[in-house]
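**Q** I'd like to go over a predicted model; first the sequence, then the structure.
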Amino acid sequence: MWSLLLTALVLCHCSEAVRLFHLGRPRGGMLGGPGGDPITTDIKEHWYKQRLDHFNPSDTRIWHQRFFVNKSYYKAGGPVFVMIGGEGEAKPDWMFQGAWIDYAKRHSALCVLLEHRYYGKSHPTPDLSVKNLAYLSSEQALADLAKFIDHMRRRFELRPTARCIVFGGSYPGSLAAWLRAKYPHLVHAAVSTSGPLIAKPDFKEYYGVVQDDLQNQDPMCVQAVGNATQQINLLLNHRLGQQTVTKLFRLCQPVDSNNSQDVASLFETLASNFAGVVQYNKDNRQFEGAKGTNITIDVVCNVMTNSNIGPPVNRLAAVNSLLLDAYDQKCLDYKYDKMVADLRNVSWDSETAEGGRQWMYQTCTEFGFFQTSSLPPHLFGDNFPVDFFYQQCIDVFGKRFNSTFVQQATKNTNILYGGFNLQMNRILFVQGSVDPWHALGITQTLREDSPAIYINGTAHCANMYPAAPSDPPQLVNARQQVESYITKWLGR
């Protein structure tokens, strides 16, 4: 459903059973932890005194924003590398792992990671009420980064010639590009990975890419998924069929075909099974859960094409059970009203405060990014169109967050940042062909001084994770290209 995301949401982190984080996978498309060898080094938290509202001089309220620092590779005169936090808790393991650390070692860089406001432990307000969420926006987050970068230069007494390069994956990938464009005097260059640059309510292309990825794996896999979707529709027309669906898919509560929102939620949840697998296919996905990281496109397609399991609907149920078991879920929680009730909780102690409520607010007020069933041939059915998501914005945040509001909000975002017409040099755009989010990103070079790297066969943020012996040659080459651009831009 969600985030950059994010992701971020991504961003993305946790394995609660609430509907928003289906099976522990945030709906944004976030960057998780690096997932390499466990870090034994004690990583100290730091706190920066930040303004609540950067755009209202009369508002003097402040709060404390969390960040991490790694000075072990830094040498006087070296650059500053800033990793941008996204729609989830900042992972301190990134301070010692990942491709950016390899680049930092080569260039003697100071490494810092700033957690995004309203995520992780960075709590600007007493709770997550709609009134307080008014200060959650990408524009405020970019101002946070600008103030923070300026502070870091003074705190570590960096030379005026020390150049700053920012890194981000998923929603932070978008932020990296926008930060370079809006604050070029502070940011010398940006590496934007898997970042969506177009705000769009009806992100129907998302499941188009998912279908293409399944098709590329095995055309029979796509056919089986489509047949299974049709069989579920037929079963839902009868009481006995509804009971069969409830049992087959291990639903926490019986399905009632008269409840259109529950039906839409069920289909969207089953579709997200495949979306999550595709989005992180064969990437370093340890942040999702130890038993689920080896579930890839070929695994689910092997299930869907295995006639020994039974008809297609049984195979689809087998995929669902595979994921439920991988994330230690006894049943599939799909009820719409429960999701809404969870997301209405404004307490920082709630499970949705780990990123769910915040990222949904950003999608309703800035980005859209709603992964709908609108694109023919409706592989996963046509039960969750964009109106389904508009209603969620209303039900969770209030009547004024309607379709007109969301449509205007996404238009404003594209005006603010420029979409694909981003006019700034020294931004490197990296996308993977398997990642559905590449449909909203720059995949080919539009201007020579801001090149694009399109990695065939890789998924979300693949180039950011630690190198592994199993990495395909094109991924190895992409990391080398990123390194060469960094070297060029640092003048080394």
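**A** That came in fine, so what should we check first?

**Q** rest of the way, CA atoms for contacts and neighbours
**A** Will do.

**Q** quick check, V166 in a strand?
**A** Yes - assessed with DSSP: H, G, I helix; E, B strand; the rest coil, V166 lies in a strand.

**Q** Please report how far it lies from R153.
**A** 14 Å (Cα to Cα, to the nearest Å).

**Q** residues in contact with the longest strand belonging to the chain?
**A** The single longest strand within the chain, with elements called by DSSP state E, is strand 62-70. Residues from elsewhere that reach strand 62-70, judged by Cα atoms under 8 Å, 6 or more residues apart in numbering: 43-52, 92, 95-96, 110-117, 121-125.

**Q** For it, list every residue counted as buried.
**A** 64-70 (16 or more other Cα atoms under 10 Å).

**Q** also this one, for the comparison:
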Amino acid sequence: MESPAVSFLLFLLITTVLLPYLSSSEPSNVFPANKHPRFLGKHSHPIKPKYQQQYRYETRYFSQQLDHFSFSDDVPRFRQRYLINNEYWAGPSRLAPIFLYCGNEGDIEWFAVNTGFLWEIAPRFGAMVLFPEHRFYGESMPYGSREEAYKNATTLSYLTAEQALADFAVFITELKRNLSAEGCPVVLFGGSYGGMLAAWMRLKYPHIAIGALASSAPILQFEDIVPPETFYNIVSNSFKRESNSCFDTIKHSWNALTSAAQREDGLRQLSKTFHLCRELKSVQDLSDWLDSAYSYLGMVNYPYPTNFLMPLPGHPIREVCRKIDNSPDGSSIVDRIFNGISVYYNYTGDVDCFELDDDPHGMDGWNWQACTEMVMPMSSDRDTSMFPAYDFDYSAYQEECRRDYQVTPRPRWITTEFGGHDIEHVLKFFGSNIIFSNGLLDPWSGGGVLKNISETIVALVAEEGAHHTDLRPSTTEDPDWLVEQRATEIKLIEGWLDSYRQKIKATFNM
């Protein structure tokens, strides 16, 4: 979110995730940076992308209640889009499973085409595949249109994780009833904010889903559970491990950009240097754009070429640093930064100029979520981060949310509703059948569950993994650790299903 994220998303989130409202601990010549990236790409012509349908599915719609927690007779309904494939499903008689991906903060087709793991294992399990879309994203707009849905705080008040989980619960319950498949077990999947939803749904609706694979799910990124500087330290370390000089160039670039902007005609020259479609109004806008790219690069630092957020080469941070370090002799810091950042924003070379505020994947709703319940405090450490040093300023954050949406954030609501504090103790005694997978290159891993909690709540941690790498389509370039991790996930899911069927069989034989 240009004011924050995640998908996510995070949330991203899913995103990921959040509006950035920070107080500077640097001298005044260092401008504040947008500290909460969201999933989006920046192109010269913002248009809704057409997602290549590499997997077979039908697009359908489910009539969903806008407010699941009201008993009024006149509660509006809306059409929730979902994608379905049942060609591999073995059916109710065999208690065949239903694999449900918890849609997060964006167009559901975007997540479907980037979640190859689920599609690839469905035939092995004889599973139905479902991708229900998150309310207020993609085509699942209440009130008939995005304009009406996003009109004000009253209409947006129904955009919450709690309502989204209720959507999934009602949807799958009704679908199973219509198919006479009440006995078929449901396994949840999700990445980033979708991973958070998968874990929370398993805890909140254990009678509906028997287990959840929550990939890159930062469920601990709230209040003071993890240090607020964790996210930006991980991003910075990913650059430093590739090149100390690259890290230093980026760290010194913020002051260099500020100095350049203060020169006569400085903003116009910066706009020209960075090939922007419109002249900069402030150096802050350029700072946000760069900050977002570095953060996204940290998330999608995959070992092979991908096209998730943007078309990128394998090991994209390595390529960015190569461009920065190998710039021609005499290149200024500003020129070096442009050379490096072009790997993210224009690796294909097809973009003539850059817009700083487009949102091709339809994730703008995360700004609202970040201003209400998804409050993830973040800061940047002066010594360990390549970003300008900042402390999270809740007062400024709150003021921005009141200005933009006329609402006051509730920073403790998520942990009140879903937990987070003392997570090891709580889940050990009250949870089961959750896989938390994280890659330590992913900056969101700092807010994830990184160690086993019990025999059935398992943490799979990959030192070289990026943002939900395990959910991505398999390739011939997959490293051994990734192949092994997916094999472990399959084995755990098989165990959940075997245990479920044994209990059902024992019940009927009584």
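**A** Alright, I've got the coordinates. Bear in mind the structure is a predicted one, so any value in this text is a computation, not a measurement.

**Q** TM-score of the superposition?
**A** Here the TM-score for the pair of chains, by TM-score structural alignment, normalised by the length of the first structure, is 0.82; 448 aligned residues with a Cα RMSD of 3.1 Å.

**Q** So which of V166 and R153 of the first structure has more stuff around it?
**A** Taking neighbours as other Cα atoms under 10 Å, V166 of the first structure and R153 compare with V166 leading, 29 against 17.

**Q** V313 of the first structure versus A228 of the first structure, what's the distance?
**A** 4 Å.

**Q** Can you flag the buried ones in the contacts of strand 62-70 of the first structure?
**A** Looks like these have 48, 50-52, 92, 95-96, 110-117, 121-125 buried, using 16+ other Cα under 10 Å.

**Q** Could you pick out which of these are located in strands?
**A** Counted as lying in strands by DSSP E, out of these, are 48, 50-51, 110-114.

**Q** From those residues, pick the one nearest F370 of the first structure.
**A** Comparing those against F370 of the first structure with Cα to Cα picks out L114 as the nearest, at 26.8 Å.

**Q** Mind telling me what that closest one corresponds to in the second structure?
**A** Using TM-score structural alignment, the equivalent of L114 of the first structure in the second structure is P132.

**Q** what do you get for A141 of the first structure?
**A** Using TM-score structural alignment, A141 of the first structure lines up with A164 in the second structure.

**Q** next one: V10 of the first structure
**A** Aligned partner of V10 of the first structure by TM-score structural alignment: L13.

**Q** repeat for R51 of the first structure
**A** In the second structure, R51 of the first structure lands on Q65 (TM-score structural alignment).

**Q** Grab the nearest non-local neighbour of its match.
**A** R77 (4.4 Å; Cα to Cα, 6 or more residues apart in numbering).

**Q** any idea how far the counterpart of that neighbour in the first structure is from Y454 of the first structure?
**A** Under the alignment by TM-score structural alignment, R77 of the second structure pairs with I62 in the first structure. Distance, I62 of the first structure to Y454 of the first structure, by Cα to Cα: 41 Å.

**Q** and if you look at E483 of the first structure?
**A** When E483 of the first structure is compared with Y454 of the first structure (using Cα to Cα), they lie 15 Å apart.

**Q** And G195 of the first structure, by the same measure?
**A** From G195 of the first structure to Y454 of the first structure the distance is 12 Å (Cα to Cα).

**Q** Between these two, which contacts overlap?
**A** Common neighbours of G195 of the first structure and Y454 (Cα under 8 Å, 6+ apart) are Q431.

**Q** Between those two, tell me which one has more neighbours.
**A** G195 (35 against 20).

**Q** The match of V10 of the first structure: neighbour count?
**A** Neighbours of L13 of the second structure using other Cα under 10 Å come to 35.

**Q** Let's verify it: helix, strand, or coil?
**A** Taking three-state DSSP, the label given to L13 of the second structure is strand.

**Q** Secondary structure class of the spatially closest residue to it that is not a sequence neighbour, three-state.
**A** The shortest distance from L13 of the second structure to any non-neighbouring residue, by Cα to Cα, 6+ apart, is to S7 (1.4 Å). Applying three-state DSSP to S7 of the second structure yields a three-state assignment of coil.

**Q** my guess is S7 of the second structure meets R38, correct?
**A** Yes - between S7 of the second structure and R38 there is a contact at 6.2 Å, judged by Cα atoms under 8 Å.

**Q** Look at those two and report which has more neighbours.
**A** A count of neighbours by other Cα under 10 Å puts R38 above the other of S7 of the second structure and R38, at 35 against 30.

**Q** Surely the more buried one and G106 touch.
**A** No - judged on Cα under 8 Å, R38 of the second structure makes no contact with G106 at a distance of 10.6 Å.

**Q** Y345 of the second structure touches K42, doesn't it?
**A** Yes - counting by Cα under 8 Å, K42 is a contact partner of Y345 of the second structure at 6.6 Å.

**Q** Same drill for these two, tell me which one is more crowded.
**A** Y345 (25 against 22).

**Q** mind listing what the more buried one touches?
**A** 41-43, 293, 310.

**Q** E464 of the second structure too?
**A** Contacts of E464 of the second structure by Cα under 8 Å, 6+ apart are 439-441.

**Q** swap in E58 of the second structure?
**A** So E58 of the second structure contacts 83-85 (Cα under 8 Å, 6+ apart).

**Q** out of the residues you listed, who's nearest P227 of the second structure?
**A** Distance to P227 of the second structure across those (Cα to Cα) is lowest for L83, with 38.1 Å.

**Q** before we move on, the earlier item: tell me the average deviation of whichever strand or helix holds the match of A141 of the first structure from the first structure after fitting.
**A** Using DSSP states H and E, A164 of the second structure sits in helix 161-178. Comparison of helix 161-178 of the second structure with the first structure after fitting gives an average deviation of 0.9 Å (mean Cα distance after the TM-score superposition for the first structure).
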